[in-house]
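# no sequence on this one, just coordinates:
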């Protein structure tokens, strides 16, 4: 058994702004699009969440829920600086760090001797150090694997700690709603519910042929996670899996030729980002594995079309755009994006005793 900690900063971007400007602490605050333009909420503080505002919500919808919401464009360089401070704190405890984003990461502390090897006390010390040195709060989950650690970090948010010891795993997962499992989105959760499957205990007792029939390759993951099994190691390499650019449009695009023009403008931006990443990756940039086009329609449906083995060229992107455009169902296009996926190599890590 391993000792895994998942650290998740509390409303990170908004928290940095509140730290730097205390007058923002007790008012609804969001980082996202301005009142005069369309966009989405990147993150929001807890006073805003009390009104129903959430990350990834369209800014217009957020303003309807909370008309007095304070909106900031955000400062990515400032957030990156704070993230680097937090990363340096992690490195005092372990080399096995897997960043998921600027504000969350997995740490494998199985071989950490600090605090007599207690993962719980290590997590407490990490949270204390983060607050003392950055003025920001973090929530943490401690468990024998990544999947449970991530779920645990959400149990006592904000500024909380939740521990699942090896002997508590079976009892914890039995009552865990299936909708909280990784890979179970709203549509999958709805299908599970229609089959009378609501909790992990239900999956454990479900016939395998039934799961395979309805969920295909996801059936194996559902079975393992519902038993608290997750064998994935914490990857200490920091190879990016993808890189992308996107734009929320001032007005919906109603014609295919307008989308072609938008793609033509986005492509140089993505090429510059790729060049910058390749330069700063110090020779570790992986080759491009796939390219993709993303469209979000007027009704907020979105679709992505990807193809492997394609160079990042306009003539190779247009067939993907055309396929995505055919899915619009007479809706306009409110957002358009491009992305590339990299080939990544996963490092194996020994399993150490708990």
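Everything's here; your move. Please read these numbers as outputs of a predicted model, since none were measured by experiment. Numbering: from 1, shown residues only.
# from here on, contacts and neighbour counts on C-alpha atoms
Noted.
# tell me the helices and strands packed up against the strand or helix carrying residue 252.
Assigned by DSSP states H and E, residue 252 belongs to strand 242-253. For strand 242-253, the elements it packs on are helix 256-280, strand 333-342, judged by 3 or more CA pairs under 8 Å, 6 or more residues apart in numbering; DSSP states H and E.
# structure B:
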């Protein structure tokens, strides 16, 4: 049996739901997030807004400057989560194993459903399944999805990004090396700004250059070097993760004395953001949900969170979202005994995605 993996990525999920539910928004630049005059942040943006450079985790005021005609819509997370469950139901209905990696993405293993004479023949058998799934999503949910098909998770995810929105791309085994050669190194999971910088310093800008590099890159990247070299050749044996384990990373600090000093709290939050970002980088992960936790002198504990559509990895983004959550709900209304920052809704880290706007 040959391996057949599909990656399903809903197109501009939050914004697409708003455009579906309000036809007047279709074809217009929709920005899901707090309005710019309230010092909010962007949770998601439609493709019309993305053309102006609007991105998740960006301050709403910045988004308004980039896209003055943008229509700001307050996020309706309960609705998006309910819609995600409906999409998951459709994915499960295909008969393959499903690994949901976030609110709007999932891998499917269709290996048992696609018998073939060879690896590429098996992949071809998946095309009717993918077309039927896309049609069901469109007809039953009024949304579009991009689907990538390949022999492993790495290639399937790259394929789903290739022809967004509403794309369907198959990367054949016989074509994968040539497909990867011109792509920049940052398309690979785990290649964030720091790793990209190291590769560039070694003269490695494309995956073709990584393929041609003598050695396994261990001297440049340590233990991640051999993995990146295999990725550059399109080799990836990671199985689908079918567990329901909740994955999160957090950092907390209990102060020696309760404090409401803004300078001290900002320094604490900034250090926590840097710590979490470093852990995300080591695990080759990114986060869609950021949470703050505060505890007062009487041990009253509050948590607040925000979910953005495009995952974040950088400490500046984690810090900005943490500050925004504290300010939005005026959590520092009295001295804090404890301050914490955390992330969840984790997904593979891809610093740059091949999205055709």
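The structure has been received and is ready for your questions. As the structure is a computational prediction, the values presented were derived from the model and not from experiment.
# tm score of chain vs chain?
After superposition, the two chains reach a TM-score (TM-score structural alignment, normalised by the length of the first structure) of 0.71; 286 aligned residues with a CA RMSD of 3.6 Å.
# could you point out which of the helices and strands packed on strand 242-253 of the first structure sits nearest residue 234 of the first structure?
strand 333-342 (18.9 Å; CA to CA).
# mind checking what residue 149 of the first structure lines up with in the second structure?
When the second structure is aligned by TM-score structural alignment, residue 149 of the first structure is paired with residue 156.
# so its match makes contact with residue 7?
Yes. With contact defined as CA atoms under 8 Å, residue 156 of the second structure counts as touching residue 7 (5.3 Å).
# so what sits against both of those two?
147, 148, 149 (CA atoms under 8 Å, 6 or more residues apart in numbering).
# ok, now which ones touch the last one?
Residue 149 of the second structure makes contact with 4-7, 123, 126-127, 155-156, 159-160, 168-171 under the criterion CA under 8 Å, 6+ apart.
# scan these and report the most crowded one.
residue 6 (32 neighbours; other CA atoms under 10 Å).
# how close does the helix or strand where that one lies sit to the first structure?
Taking DSSP H and E as the criterion, residue 6 of the second structure maps to strand 5-10. Superposing on the first structure and averaging over aligned pairs (mean CA distance after the TM-score superposition for the first structure), strand 5-10 of the second structure comes out at 0.4 Å.
# residue contacts, residue 94 of the first structure?
Taking CA under 8 Å, 6+ apart, one finds 107, 108, 109, 111, 112 in contact with residue 94 of the first structure.
# and for the fourth one, the neighbour number?
Close neighbours of residue 111 of the first structure, defined as other CA under 10 Å, add up to 17.
# can I assume it is in contact with residue 118?
No. Counting by CA under 8 Å, residue 111 of the first structure sits too far from residue 118 to count as a contact (10.2 Å).
# which outside residues touch stretch 23-30 of the second structure?
By CA under 8 Å, 6+ apart, stretch 23-30 of the second structure touches 15, 18-20, 45-50, 67, 69-73.
# no wait, stretch 154-173 of the first structure
1, 10, 120, 123-124, 137-144, 148-149, 152-153, 200-201, 226-228.
# narrow the residues you listed to those in strands?
Those of the contacts of stretch 154-173 of the first structure mapping onto strands are 138, 139, 140, 141, 142, 143, per DSSP state E.
# okay but the last one is in contact with residue 153, surely?
No. At 9.6 Å, residue 143 of the first structure and residue 153 do not qualify as touching, with contact defined as CA under 8 Å.
# give me the PyMOL select line for the contacts of stretch 154-173 of the first structure, limited to the buried ones.
PyMOL command restricting the contacts of stretch 154-173 of the first structure to the buried ones, with burial defined by 16 or more other CA atoms under 10 Å:
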select buried, resi 10+120+123+124+137+138+139+140+141+142+143+144+148+149+152+153+200+201+226+227+228
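# report all helices and strands that the helix or strand containing residue 212 of the first structure contacts.
Residue 212 of the first structure belongs to helix 208-215 when elements are defined using DSSP H and E. Where contact means 3+ CA pairs under 8 Å, 6+ apart, helix 208-215 of the first structure is packed against helix 218-226.
# the second structure: matching residues for the helix it packs on?
The aligned range for helix 218-226 of the first structure is 224-232, by TM-score structural alignment.
# excluding chain neighbours, what is closest to residue 341 of the first structure?
Distance criterion CA to CA, 6 or more residues apart in numbering; nearest residue to residue 341 of the first structure, sequence neighbours excluded, is residue 242 at 4.3 Å.
# looking at the second structure, name the residue matched to that neighbour.
Checking TM-score structural alignment: residue 242 of the first structure goes with residue 248.
# residues touching that match, list them.
Residue 248 of the second structure touches 342, 343, 344, 345, 346, counting by CA under 8 Å, 6+ apart.
# in the first structure, which of the residues you listed still touch?
Under the criterion both residues aligned by TM-score structural alignment, their matches' CA atoms under 8 Å, the contacts of residue 248 of the second structure that remain in contact after alignment to the first structure are 343, 344, 345, 346.
# which parts of the match of helix 218-226 of the first structure are buried?
For stretch 224-232 of the second structure, the neighbour count (16+ other CA under 10 Å) marks 224, 225, 226, 227, 228, 229, 231, 232 as buried.
# with the first structure superposed, average distance for that stretch?
Averaged out, stretch 224-232 of the second structure is 1.0 Å away (mean CA distance after the TM-score superposition for the first structure).
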